[in-house]
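Engineer: Here you go, sequence then predicted model.
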Amino acid sequence: TSSSQILKKGWAFLHLLLVVSVTQAEELVCRRRGDPENPQLSKDGDIVLGGIFSFHSSWKDRQDTYMDKPLPLQCTSLNFRGFQYAQAMLFAIAEINNSTHILPGISLGYKIYDVCGSIARGVTVALASATGNEMVFVPSDVPCTRPVNVQALLGVTSSSPCMAISTVIGPFHIPLISHFATCACLSDKTKYPSFLRTIPSDYYQSRALAQLVKYFGWTWVGAIRTNDDYGNNGMAIFTDTAQQLGICLEYSVSVFRTDPPEKIQKTVDIIKASTSKVIVAFLSHMDMDVLIHELSRHNLTGYQWVGTEGWIFDFQTAAMDRHHILDGAIGLSIPKAHVSGMREFILDVKPLSSSSNELFTEFWETLFSCKLKNSKSSAENQTECTGHEDVTGVQNSFTDMSLMPIFYNVYKGVYAVAHALHNILSCNKTCNSNVQLDPLTILQHIRNIWFTTKEGDEVYFNENGDPAAKYEIINWQPTENGIVDFVAVGLHDASLPADKQLYLQKKFLVWTQNSNQVPLSVCSEKCQPGTRKVLQKGKPVCCYDCLRCAEGEISNITDSITCVRCDPEFWSNERRDACVKKEAEFLSYEEIMGALLTAASLFGTCMTAVVAFIFFRYRQTPIVRANNSELSFLLLFSLTLCFLCSLTFMGRPSEWSCMLRHTAFGITFVLCISCVLGKTIVVLMAFRATLPGSDVMKWFGPAQQKLSVLGFTLIQVIICILWLTISPPFPFKNFKEFKEKIILECALGSAVGFWAVLGYIGLLAMLCFILAFLARKLPDNFNEAKFITFSMLIFCAVWITFIPAYVSSPGKFSVAVEIFAILASSFGLLICIFIPKCYIILLKPEKNTKKSMMGKGAPKSF
C-alpha cells in the first residue's frame, strides 16, 4: 500500500463516525455510520461521564459470510463484577450530585456501556460514547463537527482493551481512567496520552513479586501468565527483575480462557513434570478460574502459588477452588478500603431497574435463579420470582465485597474527574456553566489534581498517569468451614527505600497444604560456607554443584560464587569457612629436637670445661707443656664458644639474634681452626728446628703464634663486619616452604657474605688438614698432627655433608642441621685432639713424663 493510501485510510478511520450527506435545501446532515450503540445504563446531566464495563464476560461465536451485514454481538455469561463496578461509579456520581462542596449547581450524568469482554466492542462503544447517535443538522457553510458527547471515560477492567481504546481516543484527548488495567506499557504517554489509572502499574507489582519470591529463598520457580498485554508485559518485567535477584524460571507458559482444552492440558502436564514447587501466576481471575478447573481434575495440590492482584483476593476464584489447590497462596493486592455507604448502594439495584429493564431482567433472573413474569427468557424449570426478592440474602459474587479496593478505585476515578471539572469551572458557591469544556483542558487538570477522599486517602497521578504503588500482601488461609480467609500479612510500599519496601509478619503465614514451614523450591541446595558454586553445564544459573574450597581459601557465606584466598599469615581451617592464623614454626627449646640439641650443646660446653680443668690442673706436666699449653687453652676457649654459639640458633629469630648467630659462628670457628692451625704449624716447625743449623723456631715463637691466631681471626671479623654493614641477616617469615605454617627463619641478607664466612672457615680447615697430613709420619711421642688430621677430616666431612643437607632441609630442620654440624665438628675437634691427652694424664700417668716425651720411636704410617 502506498503512503497516500495509508494516510487516506487513517483519515477515514479517525472520522469513521461522521458522514456527510447532502439533503434538501442544501442542508447538511451529520450522522453516525453503522448501527447505533445505546448505553445499558444512562442518565442525563449537565456534564456526562462515560462508563465501559463488562456486564457479560463472553459472546456467542458466529460465522460471518461477508455476504450480508454482520449482526450485532450477542453477549453471554452474565458477569456480576461488571455490575459492581458500574454501581461504584453511580455511587460516586450520586455523592457528587448531592454535595455542596464539589460542582455545586452542576449535575453529573452518565452513559455506561457493556463491552462483553470484547476489545473490538470496547473500541466501538468508546467512539459511540464520544460522539453519540443523534443526527445533527448544520448549515452548508459550517463543518460537520459536534462537541464531545462525554467528558471522560471510566472503567475498562483489562489492559488490552484499554490499549486499543486509548489508541483510538487518544488523538481526541478524551481522558480514560481505568480502575484495574495494570499493564506497565500503558505508562507510555507517547502511545497512550490520555490514559490514567487509579491502580498501580505492573512495573511495581512485578518487581514486588520478584522481591517477595527472593525473600522466601525461592530461586527455582514456574511461571504462568495470561496471554494478553497484562500477563505478557507483567511477566516480562518479573522475569527481568527475577534474573537480577538470582531467581530462575523452570518454565514460563501462557494461557487464555478461550484456549482449547488441549492447550490447557499441556500447561497442566508441564506443571506435573516440573521440579519447582512455587508457581508465580500472573493471571486475570477469569483465566485463573479456567486453570483451576483443569488442575482440580488432576488434583494437583502441594504447590505454593504466588499471585497478582488479578486473582489473589477474588472470592469467586476461591469459591471455585473446591480441591484446595490454592490453599496457602500468597500475593499482592490493592490495600483494603472501606467507603461508607458504598456496600449498601451496590446492593441497591434500583438504578438498574430504572435504566435498563432488559438488562435488569437478565441480572435478576441470574442472581436468584428464577424467572420473572413477562420475561423473554428461554430457561425452563425455574421458579417464578416477583422482582422484590432480598438481595442481601444471596451468597454469590455480586454480594461479595472482597473487591472493595477495586470499587474504591472506580470511586476515586469519578472524583478525579469531578475535581478537575470543579477547578475548570471555577466553582465557589456556584460553578461558571458558561465555560466551554475542552477534553484537552480536562485531561490536563486531571493529571494535576491532588485531593483527599472522605476516607483520608490522597489521590494524585504522576507524570505517567499512575498513582503511588502500595500493596497489601495477602495469604489464603483455609478456615474450619472450608471457606478461604484472605489474611493481610504484610505490606509493600514502592515509595520507600529498597531495603524497607517489603514488610512481612512471617509468623502469621500459612503455606500450601496448611503447613507452617516455608516451602523449599530450589534447583540445587544452598552451598554451605566452605564451598563455592559451580554452574552445571547447559542449565540455568540456579542449578549448580557445590565444590569445596581449595587449601588456603575460604568462603564464609552461603551460596558463595568464589573462594577467597587467606592472607599470607593465615590458612584455611578444616571446614574452609574461616582463616586461622598460621602456626609460627621455629626451633625452640621446648620441643624434643631443640631440647636434645640444647643438651648436646651444654654437654659439649661442660665437657670442654672439664678438659680445660684437667689441663689447668696438670699444666706443669710434660704432655700439657709439650703440646703448646697456651694454644691448647685458647683452643678450649674457642671450642667452648663454638658449643655455646649453637644456642643462638634456637628460639624465635630476631634482628639481633640473626646477626649474632652467623657472625658468632663464623668468628668462633675461625678462632678454633686458627688455634688448630697454629698447633699444626708448631709441630711442623718443631721437627724442622731439630735439623742442624735451623733457626726456624725463632720465627714462630709464642708471640708469633698468638699473632697468627689473631690475624686469621681478624680477617673473619672484617668479613663479618662487611657482611653486617652491607646486607646483614634479618628475621624472615617464610610462607612458601609450608602452606599451613609460617617458618620463622633468618634470611642471609647477602648470600655472598654467608658463603664468604663459610668459605674462609673451609679454607683454613683445608690448610690445617693438609699441614697435619704432611706431619702425620713424625715420631708419635712428639706428634699430635695425627689427631689433628683426624679432627680436620671429621670437620671437613661434616661441613661438606652439611651443604646439601642444609639446602634440602625444610623449615626448622635446616637450622637443626646447622646446629648439628656445629656440634659434630666441635665434638670432633675436642675428642680427637684432647681426649687422648686426657687419657694419658688420668689413666696412663707413667707416660706423662719428660723421658717418655723425649723418647725416639720409629715413625708409623698413618
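Structural biologist: Ah, there it is.
Engineer: Only C-alpha atoms from now on, for both contacts and neighbour counts.
Structural biologist: Will do.
Engineer: Tell me which other helices or strands whichever strand or helix holds Val624 touches.
Structural biologist: Using DSSP states H and E, Val624 maps to helix 622-626. Using 3 or more CA pairs under 8 Å, 6 or more residues apart in numbering; DSSP states H and E as the contact test, the elements touching helix 622-626 are helix 812-843, helix 850-854.
Engineer: Ile165 is nearest to which of those helices?
Structural biologist: Between Ile165 and the helices and strands packed on helix 622-626, the shortest separation by CA to CA is 86.7 Å, and it involves helix 812-843.
Engineer: Check it against this one:
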Amino acid sequence: MVIKFYQHILALVFTINEINENPKILPNVTLGSHIYDSYYNVKMTYRTILDLLFKAQRFVSNYKCDTQKNLIAVIGGLGSETSFHMADILSLYKIPQLTYGIFAPEDMHTKKVPSFYRMVPKEDHQYMGIVRLLLHFKWTWVGLLAVNDENGEHFVQTMESLLSQNDICLAFTEKVEKKLFWNTLSAISFFTSRTYKSLADHKINTLIFYGESMALITFSACMFFSDPGYYTKATLRKVWIMTAQTDFVLTAYQRTSNFQFFQGAIFFTVHPKEVLGFQKFLECMKPDWKQGDGFLRVFWEQAFDCTVPNPPDLLKDKGLCTGEEKLESLPEPFFEMHMTSHSYSIYNAVYAVAHALHAFHSSRYSHRAIAGHKRSECHDVKPWQMHRFLQGISFNNSEGEILSFNSNGELDAGFEIMNLITFPNQSFHTVKVGKVDPNADKGKEFTINGDMLVWQANFNQVLPLSVCNDYCMPGSQKKKKEGQKFCCYDCIPCPKGMISDKKDMEDCIRCPEYQYPSKDQDGCVPKVITFLSVEEPLGISLASVAVSFSLVTVWVLGIFIKHRNTPIVKANNRDITYILLISLLLCFLCTFFFLGPPRKLTCLFRQSAFGIIFSVAVSCVLAKTITVIGAFMATKPGSNMRKWVGKRLTTFTILFCSLLQTGICTVWLETTPPFPHFDMQSLDEEIVAECNEGSVTMFYIVLGYMGFLSIITLVVAFLARKLPDSFNEAKFITFSMLLFCSVWVSFVPTYLSSKGKYMVAVEIFSILASSAGLLVCIFSPKCYIIVLRPELNTKEEIIRRKN
C-alpha cells in the first residue's frame, strides 16, 4: 500500500460528509460511497469493478441481488491504465466516470469513452509549460526519463518534436519501469548502470521526469540498489522537472530514504487549495478498528510501523498501535497534512456529482428543503441520466473556485509550478513559483518567478547551466558539429563586416547602413560623416594651391593688360589671351565648389561650371592654334584664307565649342541634375557626404567632350609646331596640351579607384594640374620676355629674328 495515497480516501469521506451536512445541496438525499483498490493490476481492476456493480458471490453480468446500491457515478482511477480498464466495463452501462489522474491526451482519441470526465486540465498545457520553462532558463541540453508504457512513449514523441521546434535537444531518453518487483537482479543492474552513466554527464543539469508515482518509487529504489549513497553525490544532483502525474511519495519499505536527491525540483501540479476544515479533520482522526474502512488497519500499520492489536484492549505489548498516533507526525513523503492536488481533484469530483444530481432533482421535482433531515429519494436516478447535467455543469466549490468541463470533458483550468524544498528529517516543503494559465491574456499564459527558486546545494544558488557546450560569445556564431545534435556546435568568429551582439547567435548579422562593426565584432558603432573640408590638411593644401595659382593668373593677366600694346602681347590675338587667362582663373576658383559639405547649389553647378569653363579654356587654346595655321596659310600667294584670318574664325571657334558643352550641361541639369547624397556603402567606417552626379553617363559625356577638344587641339598644335613664325605658340601649346591630356587620361582610373573624399580630391588635383599646365607652358615664356627681357619685346628685334 502507498501510504500517502490514503489521503485520497480521506478526502472522499471528508467531502461526502461536508455535502451531507450542507442543507443547500441535495437536502433530501444522502450520499454514500464504496471504496476499492486496483492494486495496480489489470485483473484486480476488472474484479473490483464487477464487485461494485454486482453483489452476488459469483460475478454474473446484468444479474443483481441483495441491497440496491443506487450507483450514479464512479471516481477513479489515479493512473490512465487503471482508468481505461475501469471504462471498459463502466462505459457499457453508461456510468459516468470522473478521473482525477493526468494522462496523455491521445488516449481520449484512441479510446472513445463518452462517459469520461477528467477533473484535471488538458495535458497539452503541461507540454507548453515545460517548453516555456526550459526556454526561460535557456536550458537546451536536457535528459528525459519517461515511464515505460504507451503514455511515456507518447510523451517522448511529443516532447521531442516540441523541443526540436524550440532549439532544445534531448541528450538522452531513458525508460523507467513502474514495478517494484523485477524478474532478475541483472535487469535492475542494466537499467541503473545505463541511467547512472547518463545522469553523471556534467553537461546535463536538467532532467525531465514523466511518470506516475510508482515510476518515481521504482526509480528511487533502483538508484539506491545501484549506489546507496547516490543522493549525496554532487555529480548526480540535477534540476528535476516533474510532471503533474508524479507525487513525491515513499513506501513503507523506504523509510531510510529521503528526497534530498530531488532538492530544488520544479514540478507541475493541478492547483490545490487548502480546503477549510480538511486539515482539522485529519488532525482529529482517530482510528476505529471496528469501522467499515478495510484500508485503515493496513494504512495505520505501515504508516506508524506498528501492529494493530486484536482485540486492542487486551494487548499492550511493545510495537503495538495504540490508536493515539498523530498523522501530523508523519514526514511529507509518507503523508501530507494539507490537501494534495489529487485529493483536491477528488474533492471537486464529488462536488461535481453532487451538483449534477442536485440539478437532476431540481429539473424533475419541486422539492422542499428540510434542514437537519435527509432521506434517500434517488432510487429513480439512472446513471446515464447524469451525463446531460455533468456535461453542462458549472459551479463554485466551497473555496469559491468556478469549475466547469470543456467540450472534451476536461476541467477548464491550468497548472501551477511548484518548487520542492527538502529537509534532512525526511520532510519537505513546496513553494509556488509560477503558473500555466491557458485562459490568461496573450503573453501571460506562462509566468515564473526565478528569484524564488531554491536549487541544489552544489549550484550555490546560481542559475544552473544545461547546454551541450559553452555559449558562443558576442562576436561569434554557431557552427554545427558534424554527426552530433544541433544543440552541439562550435563557435567561429563572424565574417568580416558582420557582428553578433548576443550569445549563441545562429548567424551573424550586418550593421545598419549608418553603422559599422566594432573591433571585436560584438556591436555596431555609428559611422562618422566625412567630406573634403577646408579645415583638414588635404583641403587646406588644395585650397592654398588654388588660391596661389589664381593670384599668379591675375598677375599674368595684369602684366598682359599693362603691356597690351607690345608686339608679343598683340601677336596671336590678345583678346583670346585675355579670355584664356580669365578662363584659367575661373578654373582655379571653381575648385572651391568641391570643398566643404555638399549643398544643393554647389552640387547642381560644380560639374557643369567646371565643364563649361574648361571647354572655354581649351577652345581658346584651339583658337590660338588655328590662328597660327591660318596666318601661315594666308601668306601663301592665291590663298583664300585671308578672308577667314582674324576675329571671325577665332570667335566662331570659341563660341561653337563652348556652346556645345553648354548644351550638354543644360540637358544634364534638366533631366538628371546632381544632388547632395550620403554614401553609406563605399567606406566601412564613414558616411561620405557627396554630390550624386544624377547621371554618371552625362558626367562622362562632359568629360569625353572636353577630352575630344583637347585631343583635337593637341593634334592641330603638333602639326603647327614647326611653322616659320617668330611668335609661333604652337610648340608651347603642344606641350601644354600633352600635359593636359595626360592629366585627364590618368584622372579616369584614379577617380574610379578612389573612395569618399579622395574622389573629390583627385578631381580637384586634376583641375589644378591641368589648369596650371596651360598657364605655365603657354604664358611663362611670354612673361619671361615681358618682365625679364623687355629688349626682345620690340618690333625691330622681331623683324631681325624673323630674317
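Structural biologist: On my side now, so go ahead. Keep in mind that this is a model prediction, so the values were computed, not measured.
Engineer: Report the TM-score for the pair.
Structural biologist: Once superposed, chain against chain, the TM-score is 0.85 (TM-score structural alignment, normalised by the length of the second structure); 773 aligned residues with a CA RMSD of 3.8 Å.
Engineer: rewinding a little: could you check how far the helix or strand following the helix holding Val624 of the first structure is from the centre of its chain?
Structural biologist: Next in sequence after helix 622-626 of the first structure, counting helices and strands by DSSP H and E, comes helix 629-645. The gap between where helix 629-645 of the first structure is centred and where its chain is centred comes out at 71 Å by CA atoms, centre = their mean, to the nearest Å.
Engineer: Helix 629-645 of the first structure maps to which residues in the second structure?
Structural biologist: Using TM-score structural alignment, the residues of the second structure aligned to helix 629-645 of the first structure are 574-590.
Engineer: Check the gap between the aligned residue in the first structure for Asp37 of the second structure and Leu677 of the first structure for me.
Structural biologist: Taking TM-score structural alignment, the alignment pairs Asp37 of the second structure with Asp114 from the first structure. Distance of Asp114 of the first structure to Leu677 of the first structure, given as CA to CA, to the nearest Å: 125 Å.
Engineer: same question, Gln243 of the first structure
Structural biologist: Distance from Gln243 of the first structure to Leu677 of the first structure, by CA to CA: 84 Å.
Engineer: hmm, back to that, ok, Asp114 and Leu677 of the first structure, which is more surrounded?
Structural biologist: Leu677 (28 against 24; other CA atoms under 10 Å).
Engineer: Contact partners for the more buried one?
Structural biologist: Residues near Leu677 of the first structure by CA atoms under 8 Å, 6 or more residues apart in numbering: Leu764, Ala765, Leu767, Cys768.
Engineer: Tell me which residues touch the spatially closest residue to Thr591 of the second structure that is not a sequence neighbour, please.
Structural biologist: Nearest non-adjacent residue to Thr591 of the second structure, counting by CA to CA, 6 or more residues apart in numbering: Ile764, 5.8 Å away. With contact set as CA under 8 Å, 6+ apart, Ile764 of the second structure has these partners: Leu542, Thr591, Phe594.
Engineer: From the rest of the structure, what touches stretch 658-668 of the first structure?
Structural biologist: Applying CA under 8 Å, 6+ apart, the external contacts of stretch 658-668 of the first structure come out as 638-639, 641-642, 645-646, 648-649, 713, 716-717, 720, 724, 728-731, 746-747, 754, 757-758, 761.
Engineer: make it 7 Å
Structural biologist: Residues outside stretch 658-668 of the first structure that contact it (CA atoms under 7 Å, 6 or more residues apart in numbering) are 638, 641-642, 645, 648-649, 713, 716-717, 720, 728-731, 746, 757.
Engineer: Identify, from those, the entry nearest to Val156 of the first structure.
Structural biologist: Nearest member of the contacts of stretch 658-668 of the first structure to Val156 of the first structure, counting by CA to CA, is Pro731, at 82.9 Å.
Engineer: The residue nearest to that closest one when sequence neighbours are not counted: neighbouring residues, count only.
Structural biologist: Spatial nearest neighbour of Pro731 of the first structure, chain neighbours left out: Cys746 (4.5 Å); criterion: CA to CA, 6+ apart. Using other CA under 10 Å, Cys746 of the first structure has 23 other residues around it.
Engineer: what does Ser161 of the second structure give?
Structural biologist: 12.
Engineer: so how far is Asn449 of the second structure from it?
Structural biologist: 27 Å.
Engineer: mind listing the helices for the stretch 401-550 of the first structure?
Structural biologist: Using DSSP state H, counting those that start in this stretch, the helices assigned to the stretch 401-550 of the first structure run over residues 404-424, 439-448.
Engineer: Please convert these to a markdown table, extending it with mean neighbour count.
Structural biologist: Output for the helices of the stretch 401-550 of the first structure, formatted as a markdown table (neighbours: other CA atoms under 10 Å):
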| stretch | mean neighbour count |
| --- | --- |
| helix 404-424 | 23 |
| helix 439-448 | 19 |
